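1. got a structure for you, letters missing:
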């Protein structure tokens, strides 16, 4: 029984060592390539390990934090080159933004016009319904008045 347990321990240790080596290589790749984000998700993609398995080990997170601080420090210390802006490109970008905004407001206007038409239709229907019910009420009051008069006459006859 002891022999079987030992085999599992050996296999687990080999897997652990292999995953450690994968993590070291992935961290080196992230450190060397600024386009790779220093995140556990990125390490997960590079190693094929689950994020939780990486997170359970404390040292990868520490290494990632070091990489982040290194990148921030480099960005702060390196002078930013003055970009030469092409005036035509700037104007084209502004024109494109203006076109998008125009389309947005045009569509917004169409939506508002549809909504206004719908509200006007609803108002017209409500006005018609109100007139109908006012006339019906007036007729019912007249009938009630006539019936009350007839009841009074019948009471006098009795």
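-> The structure has been received and is ready for your questions. If you're wondering where the values come from, they're calculated on a predicted model, not measured in any experiment. Residues are numbered from 1 along each chain as shown.

2. going forward, measure contacts and count neighbours with C-alpha atoms only.
-> Will do.

3. relative to residue 94, how far out is residue 85?
-> Residue 85 sits 13 Å away from residue 94, going by CA to CA, to the nearest Å.

4. the two - which one has more neighbours?
-> Using other CA atoms under 10 Å as the criterion, residue 85 and residue 94 rank with residue 94 on top: 12 against 8.

5. quick one: the helices in this protein?
-> With helices called from DSSP state H, the chain shows them at 2-32, 40-47, 51-56, 58-77, 87-157.

6. which of the ones you listed sits most buried?
-> Counting by mean count of other CA atoms under 10 Å, helix 40-47 has the highest mean neighbour count of those, with a mean of 18.

7. got a list of contacts for that one?
-> Helix 40-47 is contacted from outside by 19, 22-23, 26-27, 36, 49-51, 54-55, 60-61, 64, using CA atoms under 8 Å, 6 or more residues apart in numbering.

8. of all residues in the protein, which one is nearest the centre?
-> Nearest to the mean C-alpha position of the chain, by CA atoms, centre = their mean, lies residue 104 at 19.6 Å.

9. so who does that residue touch?
-> No contacts exist for residue 104 under CA under 8 Å, 6+ apart.

10. kindly provide the distance from it to residue 110.
-> Distance, residue 104 to residue 110, by CA to CA: 10 Å.

11. put this next to the previous one:
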């Protein structure tokens, strides 16, 4: 059964279009008014919708759009439009200020971001290394125990073989005496 023929389908389509129009209007307001912050929260407030509605729209645009292979929810509309507004504002800001000071600040921020990411990666690898060292110690202990157990079993087998040989010799002697 398709949802096209249901009584609430027309109302749902109308609500969808109305919400889309309010989101587009809010995006336009953010784009034209630099005093409006280009954030998801502000977009939700201006559009009069919940942030989950925006997230749902972004997710649906990824699933229905040509970017279905992307996993980042921030790539879906309307979040991609917010990202573009932020980029446009950054470009305008760079043009207004001196290129040299802005580029130095931008480079510094970029380097700080990269440093933060590198610290995170290094920390992750450090913790993974500690975890692997613990696993190695556990495996070494298990291997030692297995080696000890194997040596004991080999010793028992040798002793059993010697006992069998001794019993065989005793039986042969007893048979010679009987004959």
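-> It's in. Quick caveat, the model's predicted, so the values are computed rather than measured.

12. and the TM-score between them?
-> The TM-score (TM-score structural alignment, normalised by the length of structure 1) is 0.55; 108 aligned residues with a CA RMSD of 3.6 Å.

13. against residue 117 of structure 1, how distant is the residue nearest to the centre of structure 1?
-> Applying CA to CA to residue 104 of structure 1 and residue 117 of structure 1 gives a distance of 20 Å.

14. same thing with residue 54 of structure 1?
-> 60 Å.

15. likewise residue 65 of structure 1?
-> Relative to residue 117 of structure 1, and taking CA to CA, residue 65 of structure 1 is found at 59 Å.

16. same thing with residue 93 of structure 1?
-> With CA to CA as the criterion, residue 93 of structure 1 and residue 117 of structure 1 are 36 Å apart.

17. can you tell me which residue in structure 1 aligns to residue 113 of structure 2?
-> Using TM-score structural alignment, the equivalent of residue 113 of structure 2 in structure 1 is residue 93.

18. oops, could you answer that again for residue 159 of structure 2 instead?
-> The alignment partner of residue 159 of structure 2 in structure 1, by TM-score structural alignment, is residue 139.

19. ok, that match to residue 15 of structure 1 distance?
-> With CA to CA as the criterion, residue 139 of structure 1 and residue 15 of structure 1 are 93 Å apart.

20. same check on residue 43 of structure 1?
-> 17 Å.

21. with residue 90 of structure 1 instead?
-> Using CA to CA, one gets 55 Å for the distance from residue 90 of structure 1 to residue 15 of structure 1.

22. got it, and residue 128 of structure 1?
-> 81 Å.

23. and if you look at residue 35 of structure 1?
-> Look at residue 35 of structure 1 and residue 15 of structure 1: by CA to CA, they are 29 Å apart.

24. now do residue 81 of structure 1
-> 47 Å.

25. same thing with residue 145 of structure 1?
-> With distances taken as CA to CA, residue 145 of structure 1 is found 98 Å from residue 15 of structure 1.

26. map residue 55 of structure 1 onto structure 2.
-> Residue pairing (TM-score structural alignment): residue 55 of structure 1 is not matched to any residue of structure 2.

27. for residue 55 of structure 1, which residues are in contact?
-> Going by CA under 8 Å, 6+ apart, residue 55 of structure 1 touches 40, 61.

28. would you confirm that residue 67 of structure 1 contacts residue 31?
-> Yes: here residue 67 of structure 1 reaches residue 31: they are 6.2 Å apart, a contact under CA atoms under 8 Å.

29. what residue of structure 2 takes the place of the residue nearest to the centre of structure 1?
-> By TM-score structural alignment, residue 104 of structure 1 lines up with residue 124.

30. again, but for residue 116 of structure 1
-> Matched to structure 2 by TM-score structural alignment, residue 116 of structure 1 sits across from residue 136.

31. trace residue 28 of structure 1 over to structure 2, please.
-> Under TM-score structural alignment, residue 28 of structure 1 pairs with residue 18 in structure 2.

32. residue 103 of structure 2 versus its match, what's the distance?
-> Between residue 18 of structure 2 and residue 103 of structure 2 the computed distance is 42 Å (CA to CA).

33. just residue 44 of structure 2 next, same as before
-> Applying CA to CA to residue 44 of structure 2 and residue 103 of structure 2 gives a distance of 32 Å.

34. what's the answer for residue 155 of structure 2, then?
-> 75 Å.

35. repeat for residue 141 of structure 2
-> For residue 141 of structure 2, the distance to residue 103 of structure 2 - CA to CA - is 56 Å.

36. equivalent analysis for residue 59 of structure 2, please.
-> 35 Å.

37. before we move on, what about residue 113 of structure 2?
-> 15 Å.
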